[in-house]
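1. Below are the sequence and a predicted model; questions follow.
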Amino acid sequence: MPHPDIGSNGLIPISSNREHTRAILMKLQEKTSLILIFLLIISISVISIFVSVISLSSYLALEESYVSRDVALATHRIEDESRTLSAIVSDWAPWDDTYDFIGGTRPEYVESNLIPETYENLRLNLILIVNREGEIVYEGYYDLTSHTVVLIPESFHEHIRPGTPLMNLTDSRAGTEGILMTPKGPMLIASRPVVHTDFSGTPRGVVVMGRYLDAPEVERLSRLTDPSLQLIRVDDPGLPHDLLQELHNNGPGTGSAFRILSDAEAGGYALVKDIYGNDALILQILQFRDIYRQGVMTTLQYILIVLASGLFLGIAVLFILDRLVLSRIMDLSRQVSGIGTDSDVSRRVTIEGNDEFAGLAGTINQMLFTIETTQNGLLASESRFRELARLLPQVIFEMDTRGKLLYVNQAGTELFGITEEKIRQGLNVVEFMTPEEIERMKRGLATVLAGAKSSGEIYSLKKADGNLMRAIIHTSPVHRDGEISGFRGIVTDISDRVNLEEALTESQEYLQSLLWSVQVGIVVIDAKTHTIVDANPAALAMIGATKDQLVDRTCHKLICPAKPGECPVTDQGLVLDNSERSLLTRDGRSISIIKYVVPVMLQGRSCLLETFIDNTARRQIELELMESRERLSGILHASPVGVFEMDGEGSVIYVNERWVEMTGLSLDAMKGRRWTDILHPLDKDRVGKDVENRIRNRLVPRNEARIIRPDGTILWVYAQAVPLYDAEGGIRGYAGTITDITDRKRDEDAIQLANKKLNLMNNITRHDILNTITGLLGCVDMAKATNSVDERLELLNDIKDLTRVIQRQIAFTREYQEVGVHLPLWQNVNDVIARIRENFTSSGLTIIVDLENTEIYADPLLEKVFYNLVDNAIRYGEHITTISFFFQISDKGLSIICQDDGAGIPAESKARIFERGVGRNTGMGLFLTREILGITGITIEENGVYGLGARFEILIPRGTFRFVRGEKE
């Protein structure tokens, strides 16, 4: 039944189109309005929620940051107060007066220093001075209100026992500071060890000072930080029960927390621990929530502004959309409907503007143009097809079911001489085939007639010039009225391809003969199944198997040690390029090979081409080389001499451990430096010239020289080196050794010095004895000549005195001749003093030894030195009771000091006491002492204060003393 709106001409009236378009437009207006209103509501809601959440959370975070900042400020202020108190204690503890007071030698200390004004000025409630055993030497508990000093409460005693934090004596420069909870309330407290002002000496105890964190003190802190500051004990029942746990969760040490207490107030909290590490106080700061309330007001105002803006924007969008979009859609729809009504595709739609609708109109016009073009193109399709067939290089033909040709293109005419005339005469395709090819063609066409698809068959065809052409023929049936009326086909000349295939086959045979003759193992393995496809004779010989025993077998079971699924190439993705691997042989052995694996495509399947050579001999050489290197490394490590290597420029490029021990310089420290850089300045030019001269004369460089260690000590070494040659015979560097001859040099110097001293002493003694004998002979002559008994008696006494002088001189030479006779050696000072101590046990003298376990390099008569010092102190000290031996270290070396509490030595006599013949006895003791020490460069001087005792300082230069492990005396 026809549509009621269809007219007699079969077209829809224009008025009907307009009404339909208007109805569509009304629906679009309603939908657009509803969508815009819905989107407006959703947008305003999302913006309001987003702004509320973000803004209020930001204000809340800002509020929390302000409170947390104030809490941190208050916490830091308490820590500053604690450090300030510790600084005050550091002024009292490391003080010689305090040190002497604990030792009991300064009783006026309390009256001079610990007066009430001290407590007032320092705002202290507590001062304790405790010795090492925890005994109170001084205690003062000051009441800042009553201004009185009383004894400390009994509760403080438990905090000053040995082992408590306040009694920490492990580090003389460190101390304890923090909070101490007392029955009266929290107290800021600090303690430090009592040592000398220069932090020397063993700590004798501690100085403890404290200040109560009472209401006035907290009020003072609040003025410096926040007026609402409060310090609450952790056991205060008024605290929220979960606050302490929250503080622990917020930080491993001193945690902090923020809490909203009400709409008008928020609080910040921090945990304060005492000196024992226990929870002590909770620091509280309260603030009004002005920031958050302002944030709520600002957010509400913003939402109202967004709502008003959204309503105005929605109305404006609806108006603009109607004017700019919907009316243009109606116009475009009307024009398209008109074109569809009269079926005139040559007409075009028009719409003003340069927007999307104008673009849509252009697209519609393009579609209309395409439709018009397609109609015109269909008319020319047939002619273009025939022209294309004429230009193709392949032969296109059509024949009936009996083989009679119906059509051949230009290529068929050129190759086979087929013309339109011959086709009309009934030319058959069999005329271009051999008898064998004809039968095969019939079978192929029968297959196509049966419904199979032609896969293309290769035939030999006769060309117009009589030559044969190899070609592939594809055919397909031609259907007319539901029956096969003939065949269409394409003939492609493949003569060149066949020639290439024959050449490729010949090349493959040549390549196979070449690969099978090389002495490198070659194995082809299927990349998917890992079965062996082929192997050359060299590979079979290395594996020890025949080809039949390998082909079609899994490589993992025969030649590859890897397990199935763990192939280095296909499973692990490794690239085997001259890689060292293992090969399994037929008899189960594993031999080392150098393998190269390349993925290749062979006969249409993915394969792995593996080539390998036997690496057994090379592996053995590498093992022997490794053993040789390890042997050389062991020799260098255990060598008692330093070993080094230099390049051709003289820069050190290798040193062994003994070198580092001897010189104190590692290889990193020597990089970029020449070997002459570490020589002593006095030896650098001499040794450098000697080495250059020996190298020039092709002699082995060897010399004795001094090396300066980083610590400034001098090391004598004997060095020698041999040249190292490169492959061309040129010298690429030198390898050599250094031997420590420091002790030998010291011995030589000591012997030389001793001989010099002995020769000098012999000359002096001989001269003195001759002078004494001359005087003695003169007295004898005078005694003979006189007749006076008294004068003769006086001369005899003079003779006796002169004889005693000779006797003392001979006795001294007996002792002095031992100086330098034996080589110097390392001697433990504590052991030497312990031996001479036994000689004075009955003297009632107290000998105090405070020395490290030290050895010095000195003459074997070192014991005589300390004996003479003690004996000299007893002889001249008068009221001496104590002799102390202690040490000091300076830039010059180690000083061993012998100090007594005797009368001392006058300033005018200090320089003469070490001279020969000065003294009450023989006058040789201190002279001999100086001579013994001087053998190894050790000096001695007296620098005591007359009236306070003698003080002898023995200065031992660096390199002639060393500290050894072990307990000190």
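-> Cool, the structure landed. In this text the structure is predicted, and so the values were computed from the model without any measurement. Numbering: from 1, shown residues only.
2. When you work out contacts or count neighbours from here on, use the C-alpha atoms and nothing else.
-> Noted.
3. For Asp798, which non-adjacent residue is closest in space?
-> The shortest distance from Asp798 to any non-neighbouring residue, by CA to CA, 6 or more residues apart in numbering, is to Cys779 (7.3 Å).
4. next, the one to line up against it:
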Amino acid sequence: MDHSFIHHPEKWEQMLAVLIAAITVIIVILNGYGLMFGITNVLPHLFYIPIILTAYFFPRRGTLFAIAVSAIYCGMTYVFNPIIPGDLLSAGGRVIIFILIAVVVSFLTTRLRESEEKYRLLADYTYDWEYWIGSDESILYTTPSCERITGYTAGEFYADRNLINTIIHPDDKDALGHHMSHFFVPRNAESLDFRIICRDGSVRWIGHICLPLHNAKGEFIGRRVSNRDITGRKQAEDEYRETSRRLAEMIDFLPDPTMIIDRSGVVVSWNRAMEQMSGIPASVILGRGKPSYTTWISNHTGPILIDYVLCGDTEGIKTAYSNVHFDGNTVRTEADITHVNGTRLSLWISATPLIDESGEVSGAIESVRDVSDIKRIQRALRESNAYLDTVINTLADPLFIKDRSHCFVKLNNAFCHFSGHTREDLLGKSDYDFFKKEEADIFWEKDEEVFRTRRENENEECFTDSQGNTHTISTKKSLYINTAGEEFIVGIIRDITGRKLAEEALRLANRKLNLLSGITRHDIRNQLLALEAYLEISKESLEDPVQTAKFVAREEKIAETIAHQITFTKDYEDLGVNTPQWQNVNTVIRRVVARLPMRTIRIDEAAPDLEMYADPLLEKVFYNLIDNALRYGGEKMSALRMTSREENGALVIALEDDGNGISAEDKKQLFNKGFGKHTGLGLYLSREILAITGITITETGIPGTGARFEIMVPKGVYRFTG
């Protein structure tokens, strides 16, 4: 069957025109022949054939053709029967009918052609491959899109009814054969996916669906088939299946127990780790909903994190879990549970909703991690750190630990107290953040020496605290390497400031004692020589009582001087014997005042929290100063006043009275040994006692207005304890 004639009649226009012309000529000849014999009733009806054919196949020319045929017929009638009026009238009626038939057929054909054109355009321009297969298995119609999908034209499918079976992929022939075995039995729509081999050798997937066709009588006349190229979809499905398979394998082999539920709460994934933790095989739990996936948790009946995440119940999460972190859609928390076997578990839990392409929640995934061992280790570590803190905080000496970058990582309370900085301020900082650069440079150098040599190091250093007080310290440092290979410096400090001061005071005291002992021996020897001389002279003047009395008086004076020198050595022998110590100045003053006849003289004390680091004979110093004021201040003296002020990094303690004062001439020799109206040794001894710890004393009063002694105490030898 040549389908091109039905669907493409323009190819046959010339043949049809010739055929219609031939038929018309024959009918004209027959009617001419009939008119010659007077036959005018039957033969004219034959003109309907060419008129109808022309109006159908050439609707735009049908009416003109009918008019032409009518003119020919009328002419023939007039020629052959001019004298018969009835024949001419009958011919005119036929002409009108000819023209009406042509007009009607042309109009209907035009409408039919327009309708056919619409359906043809609709069919020929469908994207899918559509065709109509008859009950005899022949293709009655196919859309041109068959060429886009298969590479074969519609004409090739019309010409070869077996072409469809030829291009089927060998692996799909059996499935298609089974489908075709009942293809021509009137049934409902049926579908099948199969592959074809295109003209260029490529393989494409076809989504095939067919519907039964019936005519007006209800007779089965074939099936309408729609074939769609679903290669892209199949590739996407294959990729999705492969991705899903890989994802399923990844989830199954995740070390953390993991489960997935769909939007209805049904378990769709339950990996091996979850099987091991819960004791429930995946084959038992898959396809089941809650509470089946919580039955392994003892005494738990409510929702778990994945349930809250699935329904987006943020408030419920915050209510059910105390320690929750939200990171976008992911929720992380911790929980302690009891397994049905009685085991206590500490878990880290994270859950995330699964979002599909449309943005809707399609399920949720939850992953848990058993951190019970980590929690036990953390508890043990906390206990160990607490124990270590207790131990190191019990130490009286400051202790510190530094990391490889020389930053403090651990400190005891003694270090914080000694440095004057809080633990929070010190941790994570280095020496350069708190101490003088010259001090920090030494600390850093000694740290590096330990890191480099791996040997213990001990060094005497200067250490300035937050109050600006400089201490002399002995620091012992050693290297500690943990199991991770990290290196740390462990150091312990011993404050040797007092010891250093005592050593210096002792050295100075010994030097002064040696010097003073030599001077004292020399003075006593001179006095003894003088005494011996006067004794010899006295022997010679025994006969002169007056002269002898004078010599005896001088001898007594020498003996008194020797006695004072011996008494002075008694006081001086205690100088530097005992270690210097911190002494409250006001306390010392009160002890002195209690031993002296103060009469009505008032004394104003210094700052109550002032302490000096001095020889224990400090009390002797203030005794001598106040005793001298009482002896030589005169009747007008009414008060003694003690003040203090810091000046140029030192402390000046002033003790002044409102008495007679000291003359300018006496000031020059005031602290010399032997100068004075009494023994001449008190102020000299006071100066020596103070000098043991580096303290000096001067007299700065104005003669006639009172004496004023200023004691200059260097930094580090005084402090305020308040």
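-> Looks like it came in fine. All of these numbers come straight from a predicted model, not from anything done at the bench.
5. what's the helix or strand for Ile133 of the second structure?
-> When elements are assigned from DSSP states H and E, Ile133 of the second structure belongs to strand 129-134.
6. who's in contact with that strand?
-> Strand 129-134 of the second structure has contacts (CA atoms under 8 Å, 6 or more residues apart in numbering) with 123, 139-146, 149, 221-228.
7. Likewise for stretch 670-684 of the second structure?
-> Contacts of stretch 670-684 of the second structure (CA under 8 Å, 6+ apart): His564, Phe568, Val621, Asn624, Leu625, Gln669, Arg687.
8. against the first structure, where does that stretch fall?
-> Here stretch 670-684 of the second structure aligns to the first structure at residues 913-927, judged by TM-score structural alignment.
9. distance of Ile601 of the second structure from Gly86 of the second structure?
-> 181 Å (CA to CA, to the nearest Å).
10. Kindly report the same for Ser181 of the second structure.
-> As judged by CA to CA, Ser181 of the second structure and Gly86 of the second structure stand 69 Å apart.
11. wait, what's in contact with the closest residue in space to Asn393 of the second structure that isn't next to it in sequence?
-> Among residues not flanking Asn393 of the second structure along the chain, Asn412 sits closest, at 4.9 Å (CA to CA, 6+ apart). Applying CA under 8 Å, 6+ apart, we find Asn412 of the second structure in contact with Asp389, Ile392, Asn393, Leu395, Pro398, Leu399, Phe400.
12. Filter these down to the buried ones, ChimeraX style.
-> Filtering the contacts of Asn412 of the second structure down to the buried ones (16 or more other CA atoms under 10 Å) takes a single ChimeraX command:
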select :392,393,398,399,400
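13. hmm, back to that, my read: the residue nearest to Asp798 of the first structure touches Ile799, true?
-> Yes - with contact defined as CA atoms under 8 Å, Cys779 of the first structure and Ile799 form a contacting pair (6.4 Å).
14. what about Asn469 of the second structure, distance to Leu411 of the second structure?
-> 20 Å.
15. Just give me the mean distance for the helix or strand where Thr333 of the second structure lies relative to the first structure.
-> Thr333 of the second structure is part of strand 330-338, with elements assigned from DSSP H and E. By mean CA distance after the TM-score superposition for the first structure, the fitted strand 330-338 of the second structure averages 6.6 Å away from its aligned residues in the first structure.
16. Now do the buried residues in that strand.
-> Using 16+ other CA under 10 Å as the test for burial, strand 330-338 of the second structure gives Val331, Arg332, Thr333, Glu334, Ile337.
17. And those residues, which is closest to Glu156 of the second structure?
-> Val331 (62.7 Å; CA to CA).
18. residues contacting the closest one?
-> Neighbouring residues of Val331 of the second structure by CA under 8 Å, 6+ apart: Val309, Val324, His325, Ser350, Ala351, Thr352.
19. want to throw those into TSV with secondary structure?
-> Formatted as TSV, the contacts of Val331 of the second structure follow (DSSP: H, G, I helix; E, B strand; the rest coil):
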residue	secondary structure
Val309	helix
Val324	strand
His325	strand
Ser350	strand
Ala351	strand
Thr352	strand
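20. out of these, which are buried?
-> Those of the contacts of Val331 of the second structure that meet the buried threshold are Val309, Val324, Ser350, Ala351, Thr352, by 16+ other CA under 10 Å.
21. element containing Phe435 of the second structure, please.
-> Using DSSP H and E, no helix or strand contains Phe435 of the second structure.
22. should've said Glu217 of the first structure
-> helix 215-224.
23. Now tell me what touches whichever helix or strand comes after that helix from outside.
-> Downstream of helix 215-224 of the first structure, the next assigned helix or strand under DSSP H and E is strand 230-233. Residues outside strand 230-233 of the first structure that contact it (CA under 8 Å, 6+ apart) are Val218, Ala280, Leu281, Ile282, Leu283, Gln284, Ile285.
24. So what touches stretch 670-688 of the first structure?
-> By CA under 8 Å, 6+ apart, stretch 670-688 of the first structure touches Met646, Glu649, Gly650, Ser651, Val652, Ile653, Asn703, Ala705, Arg706, Ile707, Ile708, Arg709.
25. what does stretch 503-522 of the first structure contact?
-> Stretch 503-522 of the first structure is contacted from outside by Ala535, Asn536, Pro537, Ala538, Ala539, Leu540, Met542, Leu609, Glu610, Thr611, Phe612, Ile613, using CA under 8 Å, 6+ apart.
26. Save those residues as JSON lines, and put in neighbour count too.
-> Conversion of the contacts of stretch 503-522 of the first structure to JSON lines gives the following (neighbours: other CA atoms under 10 Å):
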{"residue": "Ala535", "neighbour count": "22"}
{"residue": "Asn536", "neighbour count": "21"}
{"residue": "Pro537", "neighbour count": "20"}
{"residue": "Ala538", "neighbour count": "20"}
{"residue": "Ala539", "neighbour count": "24"}
{"residue": "Leu540", "neighbour count": "20"}
{"residue": "Met542", "neighbour count": "19"}
{"residue": "Leu609", "neighbour count": "21"}
{"residue": "Glu610", "neighbour count": "18"}
{"residue": "Thr611", "neighbour count": "20"}
{"residue": "Phe612", "neighbour count": "24"}
{"residue": "Ile613", "neighbour count": "19"}
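27. could you dump the residues you listed to JSON lines with secondary structure and distance to Pro435 of the first structure?
-> Output for the contacts of stretch 503-522 of the first structure, formatted as JSON lines (DSSP: H, G, I helix; E, B strand; the rest coil; distance: CA to CA, whole Å):
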{"residue": "Ala535", "secondary structure": "strand", "distance to Pro435 of the first structure": "44"}
{"residue": "Asn536", "secondary structure": "coil", "distance to Pro435 of the first structure": "44"}
{"residue": "Pro537", "secondary structure": "helix", "distance to Pro435 of the first structure": "46"}
{"residue": "Ala538", "secondary structure": "helix", "distance to Pro435 of the first structure": "50"}
{"residue": "Ala539", "secondary structure": "helix", "distance to Pro435 of the first structure": "50"}
{"residue": "Leu540", "secondary structure": "helix", "distance to Pro435 of the first structure": "49"}
{"residue": "Met542", "secondary structure": "helix", "distance to Pro435 of the first structure": "54"}
{"residue": "Leu609", "secondary structure": "strand", "distance to Pro435 of the first structure": "45"}
{"residue": "Glu610", "secondary structure": "strand", "distance to Pro435 of the first structure": "49"}
{"residue": "Thr611", "secondary structure": "strand", "distance to Pro435 of the first structure": "50"}
{"residue": "Phe612", "secondary structure": "strand", "distance to Pro435 of the first structure": "53"}
{"residue": "Ile613", "secondary structure": "strand", "distance to Pro435 of the first structure": "56"}
